[in-house]
Structure formats: C-alpha cells, structure tokens
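> My questions are about this predicted structure, shown below with the sequence.
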Amino acid sequence: MSKVNKIILNIIKWIIAIMFILLTLVIFVQIISRYFFEFPLAWSEELALTLMVWITFLGSAVVLETHDHITIDFLVEKLSERMKSLLRLINFVLLFALFSIFVFGGWIMIETTKNSITPGMQISSAWLYGGVFTGGILLSITTLRHFVSELKRFVSISKG
C-alpha cells in the first residue's frame, strides 16, 4: 500500500471514529432526554440513522482495503494458486458491478431527495444517501486497485 493510500485510509478511519463517538453520544442524549426528562429530541433519530449509513459504507471501504472482510475459504484453499487468483479476479469483477450500483443508485437518490428537507434536523435528505454514493466510490476505487494487482499476480502465475 502506498504512502498516499495509508494517509487516506487513516483519515477515513478517524472520520469513522469521530462519527461513531458522535453516534454514541446522540443515542445516549436521546435516551436521557426521552426517559428522564420526557422530552424526545426530534433530530436525534435522523442524525443517528445518517451516521450509521456513513459509518457502514466508509467502514466497508476500509475493511475492503485491508482485506479484513469475513470469508469462508476452506474450499478455495484446496485450489491451485492460479485458480485462487482467477476466483479473486471474478470476485473483484462482481464486487465492482455491485459497487457501481451503489454509486449509480446513491446518485439517483441524492438527485431525487436533494430538495426534500428532514423534519428533525432541517437538512436535505440527500445527506443520508451521500454515504451510499461516497462509500460506493471508495469501494469501487479499492476494488479496481485490487483487481489490477491481482491481474498482475495472475499473469505472473500463468507465465511461471
């Protein structure tokens, strides 16, 4: 992983950590406000949902970059290195197709909801779908990088 990728990855990790702390605080304040003061906060559930979407998609990009997704690979491990590499290439193609749908669908939802205002926070509903769009872009870029790397590996295995 290049130095630039490490810096970007660390920035995203910090953003996720800050969002997670904020999410925890918002939910805690909502619980205290609702059950002890009988005064529910109208904006807290909207903010919590938006933060969860962003955390999910940014976190998925981090996990994909570091190859930390859960895998069931006991059958794959029985294959030759060439076949393993080929399956990884197919996997990256399928992932790229899925993440392209996230980007495309996220963009459509942003465009559709950009003028819709949330009742609690009074912000555009597009902020919620921005997490899907942004995460989809990060996931797509990461998948392309992994695909190119694996393709080089596959070619070297095939020659060798």
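Okay, I see it. Residues are numbered from 1 along each chain as shown.
> When you work out contacts or count neighbours from here on, use the C-alpha atoms and nothing else.
Fine.
> The residue nearest to the spatial centre of the chain and Lys13: what is the separation?
Nearest to the geometric centre of the chain sits Phe57, at 2.1 Å (C-alpha atoms, centre = their mean). Counting by C-alpha to C-alpha, to the nearest Å, the gap from Phe57 to Lys13 is 12 Å.
> what does Leu41 give?
The value you get for Leu41 to Lys13, if C-alpha to C-alpha is used, is 28 Å.
> one step back: any idea which element the residue nearest to the centre of the chain lies in?
helix 44-65 (DSSP states H and E).
> let's bring in a second model and compare:
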Amino acid sequence: MKSAIEKIVSIYEVFCRILLLSMMSLVIIFVFMRYFFGMTFVWAEELITMLFISTTYFGAVLSMKYDEHIKISLLSEKFPPLVHKAAEILNYLLIFLLQIAIFYTSLQWIGRVGNVLTNGLRVPIRFFYYMMPISSFLIGLYCLIHIFMFFKKEDLA
C-alpha cells in the first residue's frame, strides 16, 4: 500500500516538473519568436499564464507535503515541546478548515462561471479553474497526514 502511494506521489512530482518545464520552454520559445520573427500568438500568453497558475497551485501541495509552507514559528518554537506540538496541530487544523472552505466555494464558483470560454485557447475556463479544488483537496489531505503523524509519534516531548 505504501509503495503505491509513494508511486502516485512520485508521478505527481513528475507532473509538477513537467508543468514547470513546459512553462519555461514556452516562455523562451515565444519570446524568441516575438523578438526575432515578430510573431505573437494570442493563445500563447494565456497558456503560459495558466501553466504559471497551475505550478503555483500544484506546487503548494508539494510545499505542504514537505512541510515547507510559510508559517511563523518564532513564537511557537519558544513554547515547551507539548505546547509547541499542540500549536502545530492547531495550525494544521486551521489550514485544513480553510481548504474545506476553498474546496466547496470553488466548486460552486466553477458551477456558475465554468462554461465561459477563454479568449485565446477557446476552451471552457472550468478546465483551468479545477486546479483550485484539486489542490485544496490535496493540501487538506496532507494536513490530515501531518496531524496523524503528530499523534503517531510515541513521545510527546
């Protein structure tokens, strides 16, 4: 079971790398085409923007997985170990609750405006907007995993 999960996570990380590499490659190609050939494409800027946004949303999942997200720990590190762990658990619970709110709100929002076509690519915007509930679901999942790991540890000190 664990190896299957690790394989899925590995595939997800490769997917994120491909998104980032695609974005960088397209930026280089289209800047080159604009300056040397005077050619611009309306859809190119939109595609690059969507790739940038997707690397942000999907990269946030990886930052939560590796516990590399932004947090202010200056105060909580000065607490005794038990209070520090309680503060960490509270932090993950708050993030989890926020992700639930984002998940449901974004699904409702996609239901209302998701059929609008993008200007350049002419595809329904919902395909891009689904990045938000997918990433919030995965971030929430990693929050629960982190909370579970706090309780799984034998020592509370």
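Received, thanks. All values reported here derive from a predicted model rather than from experimental measurement.
> hang on, the earlier thing: following the helix holding Phe57 of the first structure, which helix or strand comes up?
helix 81-113.
> Give me the angle between that following helix and helix 44-65.
Orientation check (axes from the mean of the first three to the mean of the last three C-alpha atoms, to 10 degrees): helix 81-113 of the first structure against helix 44-65 gives 150 degrees.
> Tell me the buried residues in the top helix by length along the second structure?
Of all segments of type helix in the second structure, defined using DSSP state H, the longest is helix 2-37. Neighbour-count burial for helix 2-37 of the second structure, counted by 16 or more other C-alpha atoms under 10 Å, picks out 13, 16, 19-20, 23, 26-27, 30.
> farthest residue from the center of the second structure?
Furthest out from the centre of the second structure (C-alpha atoms, centre = their mean) sits Phe37, at 35.7 Å.
> contacting residues for it?
Residues counted as contacts of Phe37 of the second structure (C-alpha atoms under 8 Å, 6 or more residues apart in numbering): none.
> now do Lys153 of the second structure
No contacts exist for Lys153 of the second structure under C-alpha under 8 Å, 6+ apart.
> do you know how far it is from Lys65 of the second structure?
18 Å.
> just Ser73 of the second structure next, same as before
Where Lys65 of the second structure is concerned, Ser73 of the second structure sits at a distance of 18 Å (C-alpha to C-alpha).
> neighbour count winner among these two?
Lys65 (18 against 11; other C-alpha atoms under 10 Å).
> list the contacts for the more buried one?
Lys65 of the second structure neighbours (C-alpha under 8 Å, 6+ apart): 139, 142.
> and with 10 Å instead?
9, 59, 138-139, 141-143, 145-146 (C-alpha atoms under 10 Å, 6 or more residues apart in numbering).
> Same question for Glu13 of the second structure.
7, 19, 58-59, 61-62.
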